[in-house]
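>>> 3D model of this:
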Amino acid sequence: MPAHLPLLRADCAACFGLCCVALPFARSADFAHDKPAGKPCANLRADHACGIHTDLRAKGYAGCTVYDCFGAGQRVSQVTFGGRDWRTGGEAHARLMFEVFPVVRRLHELLRYVTEALALDAARPLHPELRRALEETERLAAQRPEELAVLDPAAHWHEVAELLLRASESAREGRQQSRDRRGADLAGAQLKGADLRGVSLRGACLIAADLTGADLRHADLIGADLRGADLTDADLTGALFLTQPQVNAARGGPGTRLPGSVVRPVHWAASR
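The predicted model follows:
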């Protein structure tokens, strides 16, 4: 795992609870109540900590346990806005902070992918381009709040996505990369024990799919929807672009083998 990758994970203690305020959520199986964007969650304490953090799933807030800002929260809080929180900065300050947060979160997610691609030996010929992409993404994320608020990162994302695809193809060469399931609708699919080594599952819908015992080594999982997918005893060693939110949204157990870039969710043990 790249040395600075942990910086691209949420540090809630250094954040002003931005995901609990800036983002909206609708009452569903993931959230017990509706909440509009810009309104603090009823469970957010005055110190910006969650009042039910250890009981989120039991109290109907499973959606919170699968979210990760890739470090954008602490950056916006402590760097972009210099440690001045939304509670004390005034209405305009708060509104600007809430507009900036999702933009920086999107850029930090991209930083996460490019950082991983730079760690791939097979993609070494692409490293100069990847380093330039990393520098440009960081430059965009480091802009002033007023610049970030009007930034549309979509064009930059599209450009870098093509580079990440090339890195993926290099890493998966000789590993069944011809089996392309990009964007496939595999919701609820019975894939128990399936050989998915090196398969591209970019953007695939794997909601509630049965992947128990499946071999997903070196599969490309960027953007794949793993909500409720059963990864019990699955092997994801070397899986490409697998993120913590994807793992958190899936189900698994002690036999699930994960790449070093993610950690085993605490709630996996509780759900078995």
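
>>> drop to CA atoms for contacts and neighbour counts, all remaining ones
Fine.

>>> look up how far residue 222 lies from the residue of the chain most remote from its centre.
No residue in the chain sits farther from the centre than residue 90, which is 30.3 Å out by C-alpha atoms, centre = their mean. The gap separating residue 90 from residue 222 is 38 Å, by C-alpha to C-alpha, to the nearest Å.

>>> want to put them side by side, so please do this one too:
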Amino acid sequence: MPDRTAVRLDLRGDCARCFGLCCVALPFAASDFALDKPAGKPCPNLRGDHRCGIHAELRQRGFNGCTVYDCFGAGQQVSQHTFGGQDWRTGGREHARRMFDVFPVMRQLHEILWYLTEALDLPAARSLHPDMRAALERTERLTRQTPEELAALDVAAHRQGVGVLLERASERARKAVRGKRKDRRGADLAGGRLKGADLRGVSLRGACLIAADLTGADLRDADLLGADLRDADLTDADLTGAFFLTRPQVDAARGGSGTRLPGSVTRPVHWAAGH
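Now for the predicted structure:
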């Protein structure tokens, strides 16, 4: 099994090896971007070299959606491997369409790989590690399929099957936390006053925490898979050991130097600027 730190690095977007796929294949909505854009249409800020012309000013120019997005390495996988380095500008209309169809599928597969890699770092779920390694290997094989196979893949069904395994891993990991923990899966906690709340070992899977006040909250060993943390205040919160937390979730939240994060997640640069 490869070093999981190295695996995580491969599961992060590398724009230098991608053909700007997130800037073309995906739709933009004015709620998170400075404009509306349909899928398949290039963002007007995308340059001819597939790089963003306003990358250093995205937040100031109203493109917050770009700053909290991560393809989990799907962009470079599709660009350099699935399509062999031929970009959508030069391959013709049908080539571009196929590339744009495959990219969202690959993004989901790479996100699944991230979660499985995280689950393999949960000691309490060690008995499930053989099943998780098998699921990871199956998912990796899917990422190496042809464009036609990827476009036809029922990625939702695959994700659902892996989700059951991740749920079992979460239950075993959180069981190690003492005390009875309330299940907050899918809870609507938008704008919630949770300052200093004891959320250790709580399942917040899929919970809506938009603009929630989580300052000083204890989120150690909490399950945060799919939790919506947009504009949530994580100032001085402790997320040590929290699992299934991704960079896009953290980037969408607010925090500071006192926020403690899991080692697998990088502290957002804009936190230091107070944005």
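
>>> one step back: what's the counterpart of the residue farthest from the centre of the first structure in the second structure?
In the second structure, residue 90 of the first structure lines up with residue 92, judged by TM-score structural alignment.

>>> next one: residue 46 of the first structure
Counting by TM-score structural alignment, residue 46 of the first structure lines up with residue 48 in the second structure.

>>> does its match belong to a helix, a strand or coil?
Here residue 48 of the second structure is recorded as coil under DSSP: H, G, I helix; E, B strand; the rest coil.

>>> the aligned residue in the second structure for residue 115 of the first structure - how many residues pack around it?
With TM-score structural alignment defining the correspondence, residue 115 of the first structure maps onto residue 117 in the second structure. Applying other C-alpha atoms under 10 Å, we find 20 residues neighbouring residue 117 of the second structure.

>>> A helix includes residue 39 of the first structure, no?
No - with three-state DSSP as the criterion, residue 39 of the first structure is coil rather than part of a helix.

>>> just give the number of residues close to it.
12.

>>> spit out the contact partners of it.
Taking C-alpha atoms under 8 Å, 6 or more residues apart in numbering as the criterion, residue 39 of the first structure is in contact with 21-22.

>>> residue 251 of the first structure matches what in the second structure?
Counting by TM-score structural alignment, residue 251 of the first structure corresponds to residue 254 in the second structure.

>>> tell me who's in contact with that match.
Residue 254 of the second structure is in contact with 231-235, 271, 275, counting by C-alpha under 8 Å, 6+ apart.

>>> which residue, neighbours along the chain excluded, lies closest to it?
With sequence-adjacent residues excluded and distances taken as C-alpha to C-alpha, 6 or more residues apart in numbering, residue 254 of the second structure is closest to residue 233, at 4.8 Å.

>>> which position in the first structure aligns with that neighbour?
By TM-score structural alignment, residue 233 of the second structure lines up with residue 230 in the first structure.

>>> hang on, its match packs against residue 209?
Yes - assessed by C-alpha atoms under 8 Å, residue 230 of the first structure is found in contact with residue 209 at 6.3 Å.

>>> quick one, helices of the stretch 1-150 of the second structure?
Per DSSP state H, counting those that start in this stretch, the stretch 1-150 of the second structure carries helices over the ranges 4-10, 64-67, 74-77, 93-119, 129-143, 147-152.
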